[in-house]
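# All I have is the shape, not the residue letters:
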């Protein structure tokens, strides 16, 4: 398609191209546009983009049909070509090029809707983790706290400001470049408002929102005050809301962090208000929140609680399999493993190094959990059948531990996940959360196809009502989520927001080392 044909093609695609007016056929096509100079075409393109954005805001935007999800991985040889059916859909919308390292040329103005939605103050960058009065400790000091410590292989220490994409114009630029929209950002902010409305007076949250709000239905059978508080804080922190920077959610974040600190045990354990099954799940989630809050704020009062929480994870790792399960020292499962390696990743981004033996154990566990000899597919526990959900979760772990984006097993595994998502009929936000991160890290056609589907499905299914449920995601409607009855509305809402924050919550996993001309993903410690 030629440049001068693009506006017409887009108009025709969305049904706005005027073809008949007052009984007469109107030609607005090739001849007219060919006579326009190149600068005029450029002006027309940008003007049309702004017009389309305004129309989307006014109309609520076109939404994709509901995604369908099934339960089995597609057999080998059935992956197929996942090239988008419509070329303009490949990047999520007609004005975003995912292969372009720079944002689209549409400039930011004071009334830009993305800037308004991302208006919290800029987050100070962690420049090389330099020691400051209110900054992270020097590397040498951290290393003495965790003996034999090292950065995670998949996270190059050239990262200068690992959380810098979460606020202000940086967040808006990443939303546009990575495939988000004004509507996805609006959904994030409305979801965060629901979470803040349901905070308890003591600063914590509970999974069953009906305990704090009679207007919300009773949903959620799991009991974990720590897990709920971590799940509430993570999307707030993911959107750049810190407890030290003035914003509309500053007080809620501060009170939540204060509750975690007040209830942390001397050995670092954060588990409060739950049964044994939720123990290491909830500790890992809350540890992520402490580490990310420390990384965002460089508040020295958070460093020691974050470090103690990570020490507890290190000591709770099963020395035989290298995994984590419900209680310290248990043989691992891939679900609990995923939350704990994410906590280690958050700690590493905040400047806290991880013991090398812990990283070797992580690689050992993933090798055991692989359901095939080439380490493409993964099971819930070693020696079990492959699961698509666990495959997505395990492969993100592989990325964090250092597998190259070009690793053949990673490419095949991500392709299998993408193919499964394409045909699946299940609603499973836990799966979508991990699969979205996996495919976003990989980029390529699978991501370009999946992104608009999951983004629009989440936007469309967010509750929009006049009561207190507005802004949340209902785990039972429009269809039952796989884990919705157990996790409840807070779990559903938190993971939905985190999935929509994928564009900026973490800077691209592989990009930093690529730009530095380094091998960003050395072989993980312990092989594999």
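Here it is on my side, so go on. Note that this is a predicted model, so its numbers are computed, not measured.

# When you work out contacts or count neighbours from here on, use the C-alpha atoms and nothing else.
Fine.

# my guess is residue 187 contacts residue 461, does it?
No. Residue 187 lies out of contact with residue 461 (CA atoms under 8 Å); the separation is 10.1 Å.

# Specify which residue of these two has the higher count of neighbours.
residue 187 (23 against 17; other CA atoms under 10 Å).

# just checking, that one is part of a helix?
Yes. Applying DSSP: H, G, I helix; E, B strand; the rest coil, one finds residue 187 inside a helix.

# got the contact list for it?
Neighbour list for residue 187: 459, 462, 471, 497 [criterion: CA atoms under 8 Å, 6 or more residues apart in numbering].

# one more structure, for comparison:
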């Protein structure tokens, strides 16, 4: 029986309750099994529940993470990315047909703009599009290997976030495989990807770790471990204590770089890679900043600058804390939640507003991921509902949905973040991942 027939039968209440989970799984999975190389639009059928309804979601207790190994990964942090759990997560947390349509339009846009060698090139990506009409503009900043590595890693994270890897047959399997092969070719023997840029290394390592976690490809274990080992080697240390990371080796520790690294290390630990005392070091850093009274987690792009962007620093710091103490409650969680409520919603600066496009998509990504995880720890998730209502439809409406090269992307102009000069590739990646938040990582509820 075809997927179309099953979808029609699904609407009959008798079959809906009689067929149970097996029919639900079949209906949801059929659109994700198109023949390899078929670049036709992918439609994921979603029956979205009332976003205001209170659902507990999937409860994962802290002891789940102590001995979490690869054979248990599908029931853990990535479990909501496909099938019935993805559908449930979208309904529970406020996703919509429109938000999922936007995600898949973005993935199609990425697939049309991939270089022949598998990368997404800041300068070269517009030339890959065969659509008629005006072409997308090239990125203006960092037209070097580091810039290409950053946007390629972020593009891969978008595909992986939607459960597309290089093994399972799908319209994007070849795209993901080519991207991973190129990224692996950029890795040096010591595990680094870029010359003296820890933030680039962290994002590339994160992409490899996620690909290994989702696909369970044994060939990815060793390069993922090398990337993790290199990150640990760049960690600041004081006698008898590991701390955090700076943008470059020897530079001052900063929250943004540390947040990227901690996300990679936490996921690496989940799939039984050796992370040494890296996570403990991140805890030391976050605790020291908190106890020092710097609740906004000040981030210095340039140590000589006196003016600091407190809202963005707070969002990056909150994201850091959600990964540093993911499986346990911490005294930082409640104050951070309230500060984010004030700075992101009640007193948002023009550079951080999310109620109209264009917006600062980097701040959006950090704030969205942090609020999603922090709100999941509360019985009352009204803060998440308020945030989701503010940004979701605005972001969807801001996507280019026209014929030609731009279709599925977001314009980078006036997006008001430090890296927006990298252009349409990075802006589209951040926007896409923001719309994947509902199912990208299972929300962890504090043990009761």
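Cool, the structure landed. Computed from a predicted model, the values in this text were never measured in an experiment.

# TM-score of the superposition?
The TM-score (TM-score structural alignment, normalised by the length of the second structure) is 0.75; 366 aligned residues with a CA RMSD of 2.8 Å.

# follow-up on the earlier one: most neighbours among the contacts of residue 187 of the first structure, which one is it?
Ranking the contacts of residue 187 of the first structure using other CA under 10 Å puts residue 497 first, with 28 neighbours.

# residue in the second structure matching that one?
Residue 497 of the first structure maps onto residue 432 in the second structure when the alignment is built from TM-score structural alignment.

# Contact partners for that match?
Taking CA under 8 Å, 6+ apart as the test, what residue 432 of the second structure contacts is 102-103, 106, 158.

# Please identify the helix or strand for it.
helix 424-435 (DSSP states H and E).

# Skip ahead from that helix and say which helix or strand is next.
Past helix 424-435 of the second structure, the next helix or strand by DSSP H and E is helix 437-440.

# So which elements touch that following helix?
If you count contacts as 3 or more CA pairs under 8 Å, 6 or more residues apart in numbering; DSSP states H and E, helix 437-440 of the second structure packs onto helix 83-93, helix 361-376.

# gap between the longest one and the chain center?
Between the mean C-alpha location of helix 361-376 of the second structure and the chain-wide mean there is a distance of 10 Å, by CA atoms, centre = their mean, to the nearest Å.

# Next secondary structure after it?
Assigned by DSSP H and E, the successor of helix 361-376 of the second structure is helix 382-398.

# Indicate which one of the helices and strands packed on helix 437-440 of the second structure is closest to residue 425 of the second structure.
Checking those against residue 425 of the second structure by CA to CA gives helix 361-376 as the closest, at 12.1 Å.

# Can you report how many residues neighbour residue 127 of the second structure?
That count, for residue 127 of the second structure with other CA under 10 Å as the rule, works out to 17.

# What is the neighbour count of residue 24 of the first structure?
Residue 24 of the first structure: 8 neighbours (other CA under 10 Å).

# now do residue 160 of the first structure
Count around residue 160 of the first structure with other CA under 10 Å applied: 16.

# quick revisit: TSV for the contacts of residue 187 of the first structure, including distance to residue 254 of the first structure?
Listed next are these as TSV, based on distance: CA to CA, whole Å:
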residue	distance to residue 254 of the first structure
459	28
462	27
471	22
497	20
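
# Ignoring the adjacent residues along the chain, who's closest to the aligned partner of residue 310 of the second structure in the first structure?
By TM-score structural alignment, residue 310 of the second structure lines up with residue 387 in the first structure. Nearest non-adjacent residue to residue 387 of the first structure, counting by CA to CA, 6 or more residues apart in numbering: residue 379, 5.3 Å away.

# How about the contacts made by the one you found?
Counted by CA under 8 Å, 6+ apart, residue 379 of the first structure has contacts 334, 369-371, 385-387, 390-391.
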